[in-house]
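[1] okay, sequence plus prediction incoming.
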Amino acid sequence: MRFLAAFLCFIPALALADAAQDLKARLDEIHSLKGRFNQLLSDKNGKPLQSTRGEFAVKRPGYFLWQSEAPYEQTVIGTPEKVWVYDPDLEQVTIRKAQNEADGNPARLLSGDLSEIRSTYEVSLQTADGASRFQLVPKDANSPYRHVEFEFKGSQLAGLDFKDKLDQQTQIKFEQVQPNADIPSSVFVFNPPPGTDVIVDE
């Protein structure tokens, strides 16, 4: 009986380990990625708060571009060392150290180091209607997110979902995705337009 109980406890742990390995293997195949996104932010009751769309590009290790279009224009560019957040309406760019950014940032997750997924998150997998959804629950109680989800349709990354500590949910759907595209380094260089206020937040 003790052996049976121990074996039953071992099965979920094995499933979690396999889910983490499966997710890492899928993401390891993506060395770069670019396309378009639709992003919807909803409150804890599911009421839409903000809808944005735009273009993104990621390149490992540690490079990303996340560019939202009007009416909520914003450009976020990241490198392994710095992150630039440019708000054209405010004529302002904020520069931060990359390690100070939340790990749940969608482009940061896609472009970052995948070797620590298992040590950083509890990973589980659900499949339905040809889609695979990997849910990542942070082990760190201080994480700003309750969970992060990667959605794949077949082998194609189709979207990301986030739920924060206020139970607000961000749903991101990808379109026109080009995996392992040739992305020039110049994409991840930000030159502030003349007259832009530069704020260094380190």
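    It's in.

[2] CA only for contacts and neighbour counts going forward, please
    Noted.

[3] elements contacting the helix or strand harbouring Leu23?
    Assigned by DSSP states H and E, Leu23 falls within helix 2-28. The contact analysis (3 or more Cα pairs under 8 Å, 6 or more residues apart in numbering; DSSP states H and E) places helix 2-28 against helix 117-120, strand 121-128.

[4] kindly recompute the last result at 10 Å.
    In terms of contacts (3 or more Cα pairs under 10 Å, 6 or more residues apart in numbering; DSSP states H and E), helix 2-28 is packed against helix 106-111, helix 117-120, strand 121-128, strand 131-138, strand 145-153, strand 156-164.

[5] okay, those, which one's buried deepest?
    Mean neighbour count (mean count of other Cα atoms under 10 Å) peaks for helix 106-111 among the helices and strands packed on helix 2-28, with a mean of 22.

[6] if I pick the residue most central in space within the chain, what's in contact with it?
    Geometric centre of the chain, nearest residue: Pro106, 1.9 Å, by Cα atoms, centre = their mean. Contact analysis of Pro106 by Cα atoms under 10 Å, 6 or more residues apart in numbering lists 64, 66, 148, 150, 159-162, 172.

[7] what's the spacing between it and Leu160?
    Distance of Pro106 to Leu160, computed by Cα to Cα, to the nearest Å: 7 Å.

[8] ok, second structure coming up, stack it against the first:
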Amino acid sequence: MRISGIFSVTGMTLCALFCLSPVMAADLASVIQQRYETLKSFSAEFEQTLTHKESGSVERRQGSLLFQKPLLIRWQTAKPHEETLVVTAREIWDYLPDEEVAYRYPPSLVRDSRSIIQVITGQAALTKDFDVKPEGEDQGMAKLRLYPKEPAPQMVEAVIWVEPGSGYIRRASIVDFYG
């Protein structure tokens, strides 16, 4: 499954030259890491596209993401694919109103440094946990491809689009084990 999202966080600084060499990609990864490590909280509106490789089906969703340190997350999508995911230090809840069911998971699922949650909350060490490859500039943003040094089912590859000056991730595309 491929998950793509566009994140909206205030502030826009453009500097596409960061992404021209591997050294600059590492520098940009450090800027991203530092930016998200220092955030105490943030909120974002997102658009998400889920593409199922086997069936070819595509689902588009919109929603909001709320984050507060140390690790409190609320990911909520709007109708018609309504879902609420809540992450706390003790548990993860995934509520699907259409199915009238809530699933409870251990918090260890989001503590894996190879998850996008760990990247956007500043808890993944990008240059330690990922091979970071620059892919140039795309619409004023630096484009980086991330390969987990130890692939996990939830992420075997990711592409992030970053405001180089601010270090904010504006868009992400994640490929899981199933493609």
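    All right, it came through fine. Please read these numbers as outputs of a predicted model, since none were measured by experiment.

[9] care to give me the TM-score?
    The TM-score (TM-score structural alignment, normalised by the length of the second structure) is 0.71; 155 aligned residues with a Cα RMSD of 2.8 Å.

[10] hmm, back to that, distance to Thr79 of the first structure added to the helices and strands packed on helix 2-28 of the first structure, as a markdown table?
    Converted to a markdown table, those look like this (distance: least, Cα to Cα, whole Å):
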| stretch | distance to Thr79 of the first structure |
| --- | --- |
| helix 106-111 | 9 |
| helix 117-120 | 20 |
| strand 121-128 | 23 |
| strand 131-138 | 23 |
| strand 145-153 | 22 |
| strand 156-164 | 21 |
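
[11] closest one to Thr75 of the first structure among those?
    Comparison of those against Thr75 of the first structure by Cα to Cα identifies helix 106-111 as nearest, at 12.1 Å.

[12] not counting sequence-adjacent ones, nearest residue to Val198 of the first structure?
    The shortest distance from Val198 of the first structure to any non-neighbouring residue, by Cα to Cα, 6 or more residues apart in numbering, is to Val93 (5.1 Å).

[13] contacting residues around Ala78 of the second structure?
    By Cα under 10 Å, 6+ apart, Ala78 of the second structure lies in contact with 61-64, 84.

[14] 7 Å instead, please
    For Ala78 of the second structure, the contact set (Cα atoms under 7 Å, 6 or more residues apart in numbering) comprises 61-63.

[15] mind checking which of those are in helices?
    Using DSSP state H, no member of the contacts of Ala78 of the second structure sits in helices.

[16] residue in the second structure matching Val93 of the first structure?
    Aligned counterpart of Val93 of the first structure in the second structure: Ala102 (TM-score structural alignment).

[17] could you check which helix or strand contains that match?
    Here Ala102 of the second structure is covered by strand 101-105, with elements defined by DSSP H and E.

[18] so how much does that strand differ from the first structure once superposed?
    Compared with the first structure after fitting, strand 101-105 of the second structure deviates on average by 1.2 Å (mean Cα distance after the TM-score superposition for the first structure).

[19] tell me what that strand is packed against?
    strand 92-96 (3 or more Cα pairs under 7 Å, 6 or more residues apart in numbering; DSSP states H and E).

[20] buried ones in the strand it packs on?
    Buried residues in strand 92-96 of the second structure, counted by 16 or more other Cα atoms under 10 Å: 92-95.

[21] next one: stretch 52-62 of the second structure
    Those would be 61-62, for stretch 52-62 of the second structure by 16+ other Cα under 10 Å.
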